[in-house]
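Participant: Give the three-dimensional model of this entry:
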Amino acid sequence: MTEEFDTTKPIYIQIIEKINKKIVRNEWKAGDKLPSVREMAVQTGVNPNTIQRTYSELERMGIVETRRGQGTFVTENMEVIEQLREQLKRDIVADFVRNMTELGFTLDDMIVSLKNYNGNEEGESNDSI
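Facilitator: Purely as a prediction, here's the structure:
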């Protein structure tokens, strides 16, 4: 099963983002072994060289570590994982604020919207809970 990728961003960056989200969501825990380069290439439908680049970049970032002859593992450094979590949160908030500002909303409008948002598509208020 191959994945769909956004043509405006390099594939290896998109795979890094997906792996980072799995780590932050605790789907892949500290110390867990990642799929081999070949396995991940088959899962994502991309060239193994792309996965190798992905893993190399994640290792450079300190998010994973490669153990010769054993594979690639999620770092056990919880400080690195917490920093990743905070960075993803900041990025999402920055995107939200930028998008809302482009639409003409003020920070106060955004705060009211967030307080009233309860996760449904219709945007009904939390008062019904």
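Participant: make it CA atoms for all contacts and neighbour counts henceforth
Facilitator: Noted.
Participant: residue boundaries of the helices in the chain?
Facilitator: 11-24, 37-44, 48-60, 78-102, 107-116 (DSSP state H).
Participant: ok, and what's touching the shortest one?
Facilitator: Spelled out, that is helix 37-44. 1-3, 47-48, 50-52 (Cα atoms under 8 Å, 6 or more residues apart in numbering).
Participant: Any chance of CSV for these, columns neighbour count?
Facilitator: CSV is the format used below for the contacts of helix 37-44 (neighbours: other Cα atoms under 10 Å):
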residue, neighbour count
M1, 7
T2, 10
E3, 9
N47, 13
P48, 17
T50, 18
I51, 23
Q52, 17
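Participant: Now distance to M110 too, for those, in JSON lines please.
Facilitator: Formatted as JSON lines, those follow (distance: Cα to Cα, whole Å):
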{"residue": "M1", "distance to M110": "39"}
{"residue": "T2", "distance to M110": "37"}
{"residue": "E3", "distance to M110": "33"}
{"residue": "N47", "distance to M110": "42"}
{"residue": "P48", "distance to M110": "43"}
{"residue": "T50", "distance to M110": "39"}
{"residue": "I51", "distance to M110": "38"}
{"residue": "Q52", "distance to M110": "41"}
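Participant: and this one, so I can compare the two:
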Amino acid sequence: MSRTQALTIQIATGDSRPIARQIVDAVRMKVATGELDAGHQLPSVRGLAQQLTINPNTVAKAYAELVAEGWLEARQGLGLYVAPQRQRLSQGERERRLTDAIARFVNEVAALDYRNAEVLARLRQELQALKPRKAG
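Facilitator: Now for the predicted structure:
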């Protein structure tokens, strides 16, 4: 049985996303990149709330969303664990989210007045940086 370790995520008070969304996004990224493997136990709601010095209801909301989406699984009396990898979203939903993310990215970057080649090179570099952490 795995032991619970601190979940190393950062909450940015200046971020436009709500704190619960920041937690959801951070856990998703850690699972997607292999930093959190299937079966890894997450801190309790109270434990993570104390670690981040935030309201436990905020953590509970984030955890509930991650469970509903299939990223985490609740084990009765044991806590929350990273769920085994599976296709969490339908192909249509994945496509919709990719389209939305690209549109937001393009809107942000267009105002910065970089050449397309430079933006693509930086994007490629950031995506490549994810590969070493990702299994398979």
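Participant: Superposing both, give me the TM-score.
Facilitator: Remark: TM-score between the superposed chains equals 0.67 [TM-score structural alignment, normalised by the length of the first structure]; 111 aligned residues with a Cα RMSD of 3.1 Å.
Participant: The helices of the first structure: which one's closest to Q70 of the first structure?
Facilitator: helix 37-44 (12.0 Å; Cα to Cα).
Participant: For the closest one, buried residues please.
Facilitator: Buried residues in helix 37-44 of the first structure, defined by neighbour count with 16 or more other Cα atoms under 10 Å: 37, 40-41, 44.
Participant: For stretch 31-42 of the second structure, what is the distance to the chain centroid?
Facilitator: Distance of stretch 31-42 of the second structure from the chain centroid (Cα atoms, centre = their mean, to the nearest Å) equals 11 Å.
Participant: next one: stretch 26-37 of the first structure
Facilitator: 14 Å.
Participant: Equivalent analysis for stretch 45-53 of the first structure, please.
Facilitator: 18 Å.
Participant: Other residues contacting that stretch?
Facilitator: Counting by Cα under 8 Å, 6+ apart, 1-3, 11-12, 37-38, 40-41 sit against stretch 45-53 of the first structure.
Participant: Please tabulate the buried residues of helix 37-44 of the first structure in TSV and include distance to K21 of the first structure as additional columns.
Facilitator: Formatted as TSV, these follow (distance: Cα to Cα, whole Å):
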residue	distance to K21 of the first structure
V37	19
M40	16
A41	18
T44	16
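Participant: out of those residues, who's nearest T75 of the first structure?
Facilitator: V37 (17.2 Å).
Participant: So which residue is dead centre in the first structure?
Facilitator: K21 (3.1 Å; Cα atoms, centre = their mean).
Participant: what's the counterpart of that one in the second structure?
Facilitator: By TM-score structural alignment, K21 of the first structure lines up with M29 in the second structure.
Participant: swap in V42 of the first structure?
Facilitator: By TM-score structural alignment, V42 of the first structure lines up with Q50 in the second structure.
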